[in-house]
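*Asks:* sharing a sequence plus its predicted fold:
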Amino acid sequence: MAFPTLFPKGTFGFDCQRDRPISLVKYFNQRILNCDNRFAASTEYLFYAQYRSEAKKVADCLSIAMRKCKGQHQVQKITAGQIKNAEDIRRLARSDLSYHFLQNVRGSPAFFNKLLYDLLGMIRQLGSCTWFLTLSSADMKWKDTIQVIAAQHNQKMSDEQVENMTWEQKSTWLRTNPVTAARHFDHRLQLFMSTLVLGKSKPIGEIQDFKYRIEFQQRGSPHCHMLLWVKNAPSISQNSPEDDIPDKRTQTIYTELLTAVMGKLEDVQHDPEVTLEALLEQFEIPEAMYMKALTWIKTKQGQPAVLYRRNPSDCFINNYSPTLMKAWQANLDLQYVTNVYACIMYVASYVSKPEKTLGDVLKSVSKNSAPAGPKKMMETVSKKFLSHREVSAQEAVYRLLPLPLTKGSRQVIFLHTDLAENRTKLLKPMKVIQELDDDDENLYQEGMLEKYQLRPDCIEHICLADFAANNSYARKTNTNSDPDLLDEESLDPETPEQYYHSKLLLYKPWRDETKDLLNEDGTYKRQYFNCRPTFCDRMNYYEPNNEEYTQAVEELQENGPPEDAWASLAP
């Protein structure tokens, strides 16, 4: 019998008959959040619950993926009678989903890949974020965390008792209830955001938008990476790589100068009495030359930089805000972001950093199993995902409970703007198709494009971009003061017809995609240039940073995320 200490009578498991059936997720949530904390205290049960829940979610994702129809079948007439058996469904299903069908499985590489594109969509519309904030967990120093866990075991501890604990004793208490430890971090983070960062005091400016993700350290504790957009934030102009480039001899002098100073810094970094002026005087280096050398080394790639003036003893201290540090009571890093290019390169690197290895494994598995067919390939990928991921107890809690692994101020909506024959559409469930007449062609679920075509006459004049940003799938107008953000498929201008079609689809009002968007000569290009003056303001609204954004995204797609760019967001 599994878990005999948790189920001593072998009853009331998930498969137990109940008057009112409950889902697997709700069952496990009730168990680990129960006032009887024996389930929450069992790490083995947490890992079991997390595995069972994710296996169910993966199976659901696989079922949905098999209903995603290849684009070319949408321009042909297909009836319900033609696909009323499983083999026909498999014939239509997409075979190029790789591991992306796991997108709705929290914590999977595909889940965070979607986060990457959400962030790129925010950067494209809102511009570069102003601050990048990292918040670490100090669960060994947060006395209230251990006190709360102890209270669940009927032990009341004073601050002094917690302070006098050894590292091993604190670790033991945290392992006693990882559920409370994880929930306590999330509760602290939500209060920190609502009362301080987004509060009336505005310690780092008036925050307009934010997006964060939770990542887990090697020791298993969570920490938070966050992008923050500040209202009316100052911008640093783009440095031109051709301006004030020193000759090779001067570059050599600068390199030797900075090397000498860095070598000395290692000897004096713990001496608070040593100043930068004294250090430069020791090497007989003029401060103006040192600043030129430092500016050159930081901006030689053509990107702007922020140089912080500090004493030698402070050179290895993270950038921080005293106000945020006092409130958070743990290590944090606050960096000013210089431009869109640096922001995109960093975002790509930090989002893919922890999941890159597993993502590469899943890509390799999907490639090797592709000849067996899409279903077999996705089943193989599912098994590999469920058995090749290291998860800490607190991460298992985050993935099992509805604790947010990502959170933001806005929703990002993805629109398929490619040609109709290249798009993917979702077939209706098989039980619905079985009830249709054999000659019925209404086989696909309605998406945003179909809902836009059926919009009421009173909003005839609005474009697809405005419709999607201000309306939800439930046909209810978005009540947020800020519209949702859009993310469209990245189409190469070197394939002009697809590129011009996507712009017309987004910004020119239409009812029939073919009749309203094609020019008389059968091209989208001529129609685009004829209509562009009428919608250029909407295009500029949704794509204000398009040139710099496109350059960075093209480099990202060609070369992949730069290694460890996350360590030098603001040079």
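*Replies:* Received it, and whenever you're ready, just let me know what you need.
*Asks:* switch to C-alpha atoms for all contacts and neighbour counts from now on
*Replies:* Fine.
*Asks:* neighbours of Pro109, how many?
*Replies:* Pro109 has 25 neighbours, counted by other CA atoms under 10 Å.
*Asks:* is it true that it touches Lys356?
*Replies:* Yes - the criterion here is CA atoms under 8 Å, and Pro109 meets it with Lys356 at 7.3 Å.
*Asks:* quick check, Trp229 in a helix?
*Replies:* No - under DSSP: H, G, I helix; E, B strand; the rest coil, Trp229 sits outside any helix and is assigned strand.
*Asks:* where do the strands sit along the stretch 401-550 of the chain?
*Replies:* Ranges of strands in the stretch 401-550 of the chain, per DSSP state E, counting those that start in this stretch, are 406-408, 412-415, 425-426, 485-488.
*Asks:* do the same with the chain
*Replies:* Ranges of strands in the chain, per DSSP state E, are 68-69, 131-135, 207-216, 222-230, 332-336, 406-408, 412-415, 425-426, 485-488.
*Asks:* which other helices and strands contact the last one?
*Replies:* Strand 485-488 sits against helix 109-126, strand 412-415, helix 464-470, with contacts defined as 3 or more CA pairs under 8 Å, 6 or more residues apart in numbering; DSSP states H and E.
*Asks:* putting a second one here so we can go through both:
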Amino acid sequence: MIEQLGPPTLFFTLSSANTKWPDLHKLFPKTQSNTVHHNRMQFIENLVNNPHITTLYLHLRFQIFRDEVIVKQLHATDHWYRYEWQHRGSAHIHGFLWLPQAPNIDNLDSSNHESIQSVKNLFDQYITTWNPRTEVDHLNKQYIPAISNPCLSNTGVISRSEPCTDYTELVNVVQCHMKCLEYTCLKKNSTLKCRYKAHWPEQHDSSLTLDHNNNPSYKPARNDSRLNVHNPMMLAIWRANVDCQAICSKKAILQYISKYVSKTEHKSESYIDILKRIVGLINSEDTILLAYHRFMMGIVADRDISTQETCHMLLKLPLISCTRQFVNLNVGKKIFQL
């Protein structure tokens, strides 16, 4: 696709909020009415006991999202996406989008100011790290949403809400990288470093510059050092964590592809190894309940293959999909003799 269409414009990742989405939990057998009251333990039990419903729901949700948002609203001319299971548990979706009138980054002239400005203006339309909070709220380290979590809102509440307020709630609840933790994003080389390179420096205007390898690098305007890059429309409609990145070079695409082609699956740890790892992460002031909770989450997360992924395959749902069809031809030797 890249050879024929040129490099895509955007890369996106959609996470799932399975423990939050009320439309999903209305489908489970134990739900007695259309009104779903959030009970975290009940929601988790629903997911554990009904992985086939969870799997099919995510697939159908994304199909509608693809047709109504990616195609009709973002006007993507082509797309490619794949499913992946985080820690072999809950699914998320990676994809590339080809957008109309997007310049070919292979022909980008870094010395041409008009060319740079044109590309920057295009990315500014689709990507943001600007927090819509007021200046007073921005000084607060911890944002307190008007409701417990905007992902818990059903479609009726969303349709009656004020769009800007709803978007602000979503941004500050699901898009902010609030704290780096050793069992989530911190990776140890010589020192502990966040694998997402948070927190990010603020800047009043977006920029398109050359990095240390002489490759174009786009950074949107930023007023919040903890805010993840995203597309506002995708976030407001998907209603879970969204990552959306500008693609500025073929090298960035190749790095992504090679990362997932060469990615190995980690074998499950034994229960005693999981417990030893969890004990090393807890602090002296942490409660026993917290340690037990992390241990149980480790057992669920570190399976070789999750029930949701198994159901995805049993339901014969596609792992990869795109707007183009491919035909394999064997041209290496003569198969048919005349």
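*Replies:* Nice, I can see it. These numbers come from a predicted model, not from an experiment.
*Asks:* what's the TM-score here?
*Replies:* Once superposed, chain against chain, the TM-score is 0.56 (TM-score structural alignment, normalised by the length of structure 2); 214 aligned residues with a CA RMSD of 3.0 Å.
*Asks:* ok so, going back, to Val230 of structure 1, which of the strands of the stretch 401-550 of structure 1 lies closest?
*Replies:* The closest of those to Val230 of structure 1 is strand 406-408. By CA to CA, the value is 14.1 Å.
*Asks:* pull the residues that contact the closest one.
*Replies:* The contact list for strand 406-408 of structure 1 (CA atoms under 8 Å, 6 or more residues apart in numbering) reads Leu115, Asp209, Phe210, Lys211, Tyr212, Arg213, Ile214.
*Asks:* again, only this time at 6 Å
*Replies:* By CA atoms under 6 Å, 6 or more residues apart in numbering, the surrounding residues in contact with strand 406-408 of structure 1 are Phe210, Lys211, Tyr212, Arg213.
*Asks:* list just the one of the helices and strands packed on strand 485-488 of structure 1 that sits closest to Ser63 of structure 1.
*Replies:* Ser63 of structure 1 lies closest to helix 109-126 among those, at 16.4 Å (CA to CA).
*Asks:* give me the buried positions along that closest one.
*Replies:* For helix 109-126 of structure 1, the neighbour count (16 or more other CA atoms under 10 Å) marks 109-113, 115-126 as buried.
*Asks:* same question, stretch 83-95 of structure 2
*Replies:* Neighbour counts over stretch 83-95 of structure 2 (16+ other CA under 10 Å) mark Tyr83, Glu84, Trp85, His87, Arg88, Gly89, Ser90, Ala91, His92, Ile93, His94, Gly95 as buried.
*Asks:* so stretch 229-240 of structure 2 corresponds to what in structure 1?
*Replies:* Aligning stretch 229-240 of structure 2 against structure 1 (TM-score structural alignment) gives residues 319-330.
*Asks:* for that stretch, measure first residue to last.
*Replies:* 13 Å (CA to CA, to the nearest Å).
*Asks:* and the helices in structure 2?
*Replies:* Counting by DSSP state H, residue ranges of the helices within structure 2 are 2-5, 22-25, 40-49, 51-65, 113-126, 135-138, 155-160, 163-174, 232-238, 250-261, 271-281, 288-301, 307-314.
*Asks:* can you put the helices and strands packed on strand 485-488 of structure 1 in JSON lines and add distance to Lys375 of structure 1?
*Replies:* Output for those, formatted as JSON lines (distance: least, CA to CA, whole Å):
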{"stretch": "helix 109-126", "distance to Lys375 of structure 1": "18"}
{"stretch": "strand 412-415", "distance to Lys375 of structure 1": "25"}
{"stretch": "helix 464-470", "distance to Lys375 of structure 1": "32"}
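*Asks:* which one of these lies nearest to Ala342 of structure 1?
*Replies:* Closest approach to Ala342 of structure 1 among those is made by helix 109-126 (11.1 Å; CA to CA).
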